[in-house]
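> A structural model of the following input is requested.
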Amino acid sequence: MNASLPPLHPRLRTLLEHCGIRDAQAAIPAPTWRQLVEATSRQFDVYDEERRSLDQSLETLYREVARLGANLEHNTAVRLTAERNLLRTVVHSIADGVFVLDRDGCERLSNSAAETMLGWPVGELRGKPLLERILAAGTHAPDYARLLEAGQPWRDDDAHFLRRDGSQSAVSYTLNPIAGEQGPTGAVLVFRDVSRQREIARRLSHRASHDPLTGLVNRAEFEERLARLIEGPLPATARDAEHVLLYLDLDRFKTVNDICGHAAGDALLRQVARLLGQQLRTSDTLARLGGDEFAVLLENCPAEQGTRIADKLLAAIRSFRFDWLGKHFEIGVSIGVVPLRGEWPEIGAAIAAADRACYRAKNSGRDRWCLLDPQTVDERDLAQERPNWAQRLREALSLGQLGLYAQTVRALDGTEPDSFELFLRLLDPHDGEVPPGAFLAAAERLDLATTLDRWVIDTALAHIAGLPDDGSRFSVNLSAASLRSGNMAAFIAERLHHYAVSGTRLCIEITATDALCHWDRASDLFNALRELGCRCALDDVGNGLPALGQLEAMALDYLKIDGDLVRGMLVSRTDAAMVEAVTRIGHALGLRLVAETVETEAALEHIRRLGVDYAQGWAISTLQRWA
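Take a look at the predicted model:
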C-alpha cells in the first residue's frame, strides 16, 4: 500500500468489504483512489455529523416525552382526584338517599342521606346484596338482572324500606341502570322518605270522608255506603238481604248551644258521637249528617234487631249527663227507623223516609224511636207528616221563613273597616233557626240551591243599598249548582244595577272543592265578576287545593283557610303545616289570606304571627241577625 495515499473512511471500508472488495487500493489507480477517498470521506463526515445531531435531538425528544408523560400522569391523577372529590361532595349533598350498585346488585357506594334515613353505618352494606336487605315485606322487588339487561329505569312510589332497627320507612324510589362499553355495569338507586307526605295525604283523604269535629263518617261517605247497599241493580245474593237505617236528631241540643256557646256544643257532639259508637256493632256505620243529626246504617240486620239497637241508643242517651263549666244538662234523642229491603230508586228516598220517621218520634213526645216501613205505611198517613224538604224550602221562600246572619271579618293590621260574611238560615216555626248544613244537601238534590243563592244575593243587595258605603264588603257563598248554571254573573250584574250598589261592596265565595270540580266555569264566573268590580274568594282552602298554575290563572282576591284546619292547628302538626303552607302560597301569588273559625285568642295570635291578613270566628264576633 502507498503510505502517502489517504486512508479509507471506516464506513467506506465496511461498505467495500460488504461488496466483496477487500484490497480496493491495490486494484484502483492512485489518482482515482485519492479522489474516491476524498469525496466519500466528506460525504461520510457530513453523514456522521448529521447522525450525531439526530441522536442528540432524539435524546432531547425522549427526555421531553418522558417529562410530558410524567406530567400527564400527574395531571390526570390530580384531575381524577378532583372529579372524584366533586362527585363525592355532590352525592353527599343530595337530600335524597343514593346507593350505587354493581352488576350483582351489591352496594358499591352510598351517601350520608341514605345512611341517616335507614340507620345503616358507613360501609356496613358495602359489597352486600342491597335490595333483599332493605325492601320490606309487601314491597314488590324488581327483577334486577332483567332490569339491567333491558336498560330501563324502575320506579315505585309506594314502597317501604327497612331500617337497620327493623322499623319501616315509606319511600318513593327509582333504579336507573348505568351504561358501560360492554353493557350495564350496575345501577343507581335514589329514594326519598315520603312518610310525612303520605300521612298528610291520608289525613286529607280521611277529612274528605269524615266529619272533622267528631271523626265520624260524613254525609257524603254515608250516602255512598248506603247507595252501595240499596241502589239497583243489585246482585241476586243481595236482593234478599235486610238492612236498617236509623236517623237520629238530638233533643235540647240548641239549649246547650245558646247558653254555653259553640265550644260547648262542639264538645257535646264529640261526647255523644263516642257514646253512640260504643253501642253499635263493628260492622255498623255511624255518621254525622250535619248539625245535631246523626245516622246509622245497620247492615245485614232485620227490622226487629234494628229496633233493639235503637232502644240501646235511647238508653245510653237517657243516662248521659253533659257538664260544662259548672252547668249540667240532660239531652234526649229522637230516632227514625226504616227497614231496607231490596232495591230503592235512590238513596234520597230512604233518607227522607228515615227523616219522616224521626219527625214522627219528635211529634210523639221525643226521646223515642218510630219505625216507618215504606212498603207497608199508608200514603195518607205520610201526607200528614212533616213536609219533605222540597215543600219546606218552597214554603220558606214564599212565606219569608229565610234569614241572613252576619259574622265579622276583621283585618288584623287594623287598616281596613270590618267586612262581613253572610250566612243563610231557615227560620222554621217549629224547629227555630235551622243551619244550612241541615238542608243544603237536600236543596242540591231538589234543584233548589240556585234559587236559594239568588234569594241570598237579592236580599243582601237590597239591604246593602240602605247602608252607608264605609268601605265594608259583604261576602256571599255560591253553591256548586249556581256555578254550573252559567248565568249567575248576569243575575248579579242585573241585581247590582237594580239596587244601584257598587260591585266593590260584594265578595263572592266558592269552595275550593267546587272550583276544582268545575274549574272552567269557576274561572269564567270570577272573570265576569271582576269586570263588575266584585271581589272573589276561594273558600275552604286546604280540603281541596288547586295547582299553583290554576290559582295564578284565576281572578282571585282572597284565599279562605279551611276552618277545620284553623281549629286544629294548635294541636295538630299536620293542620299547622297546612295553614302555614296555604298562607305562604297565597302570599306568593299576591292574594290576601282569611282564617275562618278563629275561636280563641291563642288561635288569633298564631295566625297573626303567620302573617294571615284577616280573621273571622268567635274570637272576633258571634253571628248576628242581619236581614
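
> only C-alpha atoms from now on, for both contacts and neighbour counts.
Will do.

> and residue 187, what is it in contact with?
With contacts defined as Cα atoms under 8 Å, 6 or more residues apart in numbering, the neighbours of residue 187 are 100, 101, 102, 103, 105, 148, 175, 176, 177, 178.

> residue 160: which of the residues you listed is nearest?
When the contacts of residue 187 are ranked by distance to residue 160 (Cα to Cα), residue 175 comes first, at 14.7 Å.

> thinking again about what came up before, now, the contacts of residue 187 that are in strands?
100, 101, 102, 175, 176, 177, 178 (DSSP state E).

> list the buried ones in the strand or helix carrying residue 457?
Assessed by DSSP states H and E, residue 457 sits inside helix 449-464. Residues 449, 450, 452, 453, 454, 456, 457, 458, 460, 461, 462, 464 are the ones in helix 449-464 that count as buried (16 or more other Cα atoms under 10 Å).

> do the same with stretch 120-133
Applying a neighbour-count criterion of 16+ other Cα under 10 Å, one finds 125, 126, 128, 130, 131 buried in stretch 120-133.

> just those residues now: which is nearest residue 224?
Of all the buried residues of stretch 120-133, the one sitting nearest residue 224 is residue 131; the distance, using Cα to Cα, is 41.2 Å.

> how much space between the closest one and residue 179?
From residue 131 over to residue 179 the distance is 20 Å, taken as Cα to Cα, to the nearest Å.

> same question for residue 48.
Residue 48 is 57 Å from residue 179, by Cα to Cα.

> now, which of the buried residues of helix 449-464 sits nearest residue 396?
For residue 396, the nearest member of these is residue 452. The distance, counting by Cα to Cα, is 10.0 Å.

> any chance of the buried residues of helix 449-464 in CSV, plus distance to residue 210?
Output for these, formatted as CSV (distance: Cα to Cα, whole Å):
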residue, distance to residue 210
449, 23
450, 26
452, 26
453, 26
454, 30
456, 29
457, 31
458, 34
460, 33
461, 36
462, 38
464, 37
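
> the structure of the following sequence is requested for comparison with the preceding one:
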Amino acid sequence: MKSPKGSPPPEKDFHLSLLRAYIDSANDGIFVVCDEMKFHVANHLLAEWLGETEKSLTAHKQRLPITRFFGNAESKKLFKDKFQAVLDGKPARFECRLKPKCGEPRWVEISMNKVDIEAGDLVIGVVRDITERREILAEAHHHARHDDLTGLFNRREFERRLNELFESARIRNLRHTLLYVDLDQFKIVNDTCGHMAGDELLRQIAARTHKQVRKKDTFARLGGDEFGVLLENCQMEQALEIAEKLRQSIAGFRFKCNDRLFDISASIGACEITQATESPATILSNADTACYVAKDKGRNRVQLFYGGRDYMLNRG
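You can find the predicted model right below:
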C-alpha cells in the first residue's frame, strides 16, 4: 500500500533510501557479498571501476563473484585468504590490484567485516583507490635504488646486493663474480667538452653496455665513470666472457661532441666471490686492484684478480 500523497514514506523505506543514497554518494567503492564471494550490493562507483553495472553484478541467480575482477592469481589468493579470515570473525584490511576486463586497472585498499543476518553470513567491504599513492611510493623506491643520471642501480643498492651474494657464497657455497669497470678516456671528454658532455657520455655508455649482462645480474654506477657488475651464480670462465663482451661494446663506441670524435675504452677488473672470500669490502678492493693493473698494462683490457704473490708477479 502506497503512502498518501504528501505524507512521509514508511520508516523502513526511508532508512533504505537514505542508506542507498549514502553508499552511492561515497568516494569509495562499497560492496556486499555472500559467503560464496558473489555480489549482493555494489555502489555506482565500484560498478564503474569494474566496468559493469550493479544490475549485471547482482542479477538474481547470475550474481558475479568479486574474484573475477582481480589482476592476478596472487591478488585473488590474497582476497580469498582475507575473506576466509573475515568469515571466521577477524576484520581485514589489505592492498591488492584490480584488473577488470572492461575497466581501468588500479591498486586498491580493501577493508572487510562480517555481518550476521538470518539469511546467512554477508561480508561488507569498502574499496579505496590507492593507485596514485602506490605510484608515488614506487617512484620513490626506484629513485632510492637507481642512479638518476644513467638509470642503472646506484652504489647503495649495489652494495646491498653484494652483501647478499657474499652471504650466499659463505653459507651455501655458491660462486659469483664482481666486475669493476672504469672508463679510460672519461677525463679527456670532461676536460675538453665539459661536464654536460661527460654526463651524456655516461648515459650513452650505460644504455649501450647494460644489454651485455644477464637479466638476473646487477649493473650499477658506483660513482664518476666507475661501474660495477655482479654476476650471480657465474663461474669465472663465463664471467670473463661477459667481461670481454662489455669491453668490446665500449671499445666499439665513438663519442661525438662539438664535431669531435672520441674513442672510448674501459679497463675491467674481475674478482671471484667464493666461500673463502673475507668480506664484501675485500671483494670491492680486489676488483679495484685488478682494474688498476689492467690500466697499468695499457688499458682497454680485462684483468682477473689472482691474489697474493702470484698476482703481483702477473702485474708485469
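
> measure the aligned residue in the second structure for residue 243 of the first structure to residue 236 of the second structure for me?
Residue 243 of the first structure maps onto residue 176 in the second structure, with residues paired by TM-score structural alignment. According to Cα to Cα, residue 176 of the second structure stands 8 Å off from residue 236 of the second structure.

> again with residue 308 of the second structure
According to Cα to Cα, residue 308 of the second structure and residue 236 of the second structure sit 18 Å apart.

> now residue 110 of the second structure
Plainly put, residue 110 of the second structure is 49 Å away from residue 236 of the second structure if you go by Cα to Cα.

> give the contact list for the aligned partner of residue 304 of the second structure in the first structure.
Residue-level alignment of residue 304 of the second structure against the first structure, with TM-score structural alignment as criterion, gives residue 371. Applying Cα under 8 Å, 6+ apart, we find residue 371 of the first structure in contact with 307, 336, 337, 338, 357.

> and these, which of them are in strands?
Going by DSSP E, the strands hold 336, 337, 338 from the contacts of residue 371 of the first structure.

> tabulate those residues (JSON lines), appending neighbour count and distance to residue 216 of the first structure.
What follows is these, written out as JSON lines (neighbours: other Cα atoms under 10 Å; distance: Cα to Cα, whole Å):
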{"residue": "336", "neighbour count": "28", "distance to residue 216 of the first structure": "19"}
{"residue": "337", "neighbour count": "27", "distance to residue 216 of the first structure": "20"}
{"residue": "338", "neighbour count": "28", "distance to residue 216 of the first structure": "21"}
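
> list just the nearest of those residues to residue 390 of the first structure.
Nearest to residue 390 of the first structure among these is residue 336, at 19.4 Å by Cα to Cα.

> for the counterpart of residue 161 of the first structure in the second structure, grab the count of nearby residues.
Applying TM-score structural alignment, one finds that residue 161 of the first structure aligns to residue 98 in the second structure. Taking other Cα atoms under 10 Å as the criterion, the count of residues near residue 98 of the second structure is 23.

> for the second structure, what spans make up the helices?
Secondary structure of the second structure by DSSP state H: the helices cover 11-25, 44-49, 54-58, 73-87, 131-145, 155-172, 186-193, 195-209, 236-251, 280-296, 308-314.

> the third one vs the first structure, average offset?
In this case it means helix 54-58 of the second structure. When the first structure is superposed, helix 54-58 of the second structure averages 1.6 Å from its matched positions, counting by mean Cα distance after the TM-score superposition for the first structure.

> output the contacting helices and strands for that helix.
Judged by 3 or more Cα pairs under 8 Å, 6 or more residues apart in numbering; DSSP states H and E, helix 54-58 of the second structure is in contact with strand 39-42, helix 44-49.

> looking at those, which is closest to residue 231 of the second structure?
Counting by Cα to Cα, residue 231 of the second structure lies closest to helix 44-49 out of these; the figure is 43.6 Å.

> which bit of the first structure covers the closest one?
Counting by TM-score structural alignment, helix 44-49 of the second structure lines up with residues 112-117 of the first structure.

> ok so, going back, how near is the match of residue 161 of the first structure to residue 110 of the second structure?
Taking Cα to Cα as the measure, residue 98 of the second structure falls 11 Å from residue 110 of the second structure.

> swap in residue 96 of the second structure?
Counting by Cα to Cα, the separation of residue 96 of the second structure from residue 110 of the second structure is 8 Å.

> mind checking how far residue 300 of the second structure is from residue 249 of the second structure?
Going from residue 300 of the second structure to residue 249 of the second structure by Cα to Cα gives 11 Å.

> ignore what I typed, I meant residue 259 of the second structure.
Separation of residue 259 of the second structure from residue 249 of the second structure (Cα to Cα): 22 Å.

> okay, those two: which has more neighbours?
For residue 259 of the second structure versus residue 249, the count of surrounding residues by other Cα under 10 Å is larger for residue 249: 19 against 6.

> tell me the spacing between the alignment partner in the second structure of residue 200 of the first structure and residue 202 of the second structure.
When the structures are aligned by TM-score structural alignment, the residue of the second structure matched to residue 200 of the first structure is residue 136. Between residue 136 of the second structure and residue 202 of the second structure the distance is 27 Å, computed by Cα to Cα.

> pick out whichever of those two has more residues nearby.
More neighbours surround residue 202 than the other of residue 136 of the second structure and residue 202, with 21 against 11 (other Cα under 10 Å).

> corresponding residue for the more buried one in the first structure?
Using TM-score structural alignment as the criterion, the counterpart of residue 202 of the second structure in the first structure is residue 269.

> what does residue 285 of the second structure give?
For residue 285 of the second structure, the aligned residue in the first structure is residue 352 (criterion: TM-score structural alignment).

> same question for residue 110 of the second structure.
Residue 110 of the second structure maps onto residue 173 in the first structure when the alignment is built from TM-score structural alignment.

> contacts only, for that match.
Contacts for residue 173 of the first structure (Cα under 8 Å, 6+ apart) come out as 155, 156, 157, 159, 189, 190, 191, 192.

> how far away is residue 304 of the second structure from residue 146 of the second structure?
For residue 304 of the second structure, the distance to residue 146 of the second structure under the criterion Cα to Cα works out to 28 Å.

> how about residue 122 of the second structure?
Relative to residue 146 of the second structure, residue 122 of the second structure is positioned 46 Å away (Cα to Cα).

> cool, and residue 132 of the second structure?
Relative to residue 146 of the second structure, and taking Cα to Cα, residue 132 of the second structure is found at 21 Å.
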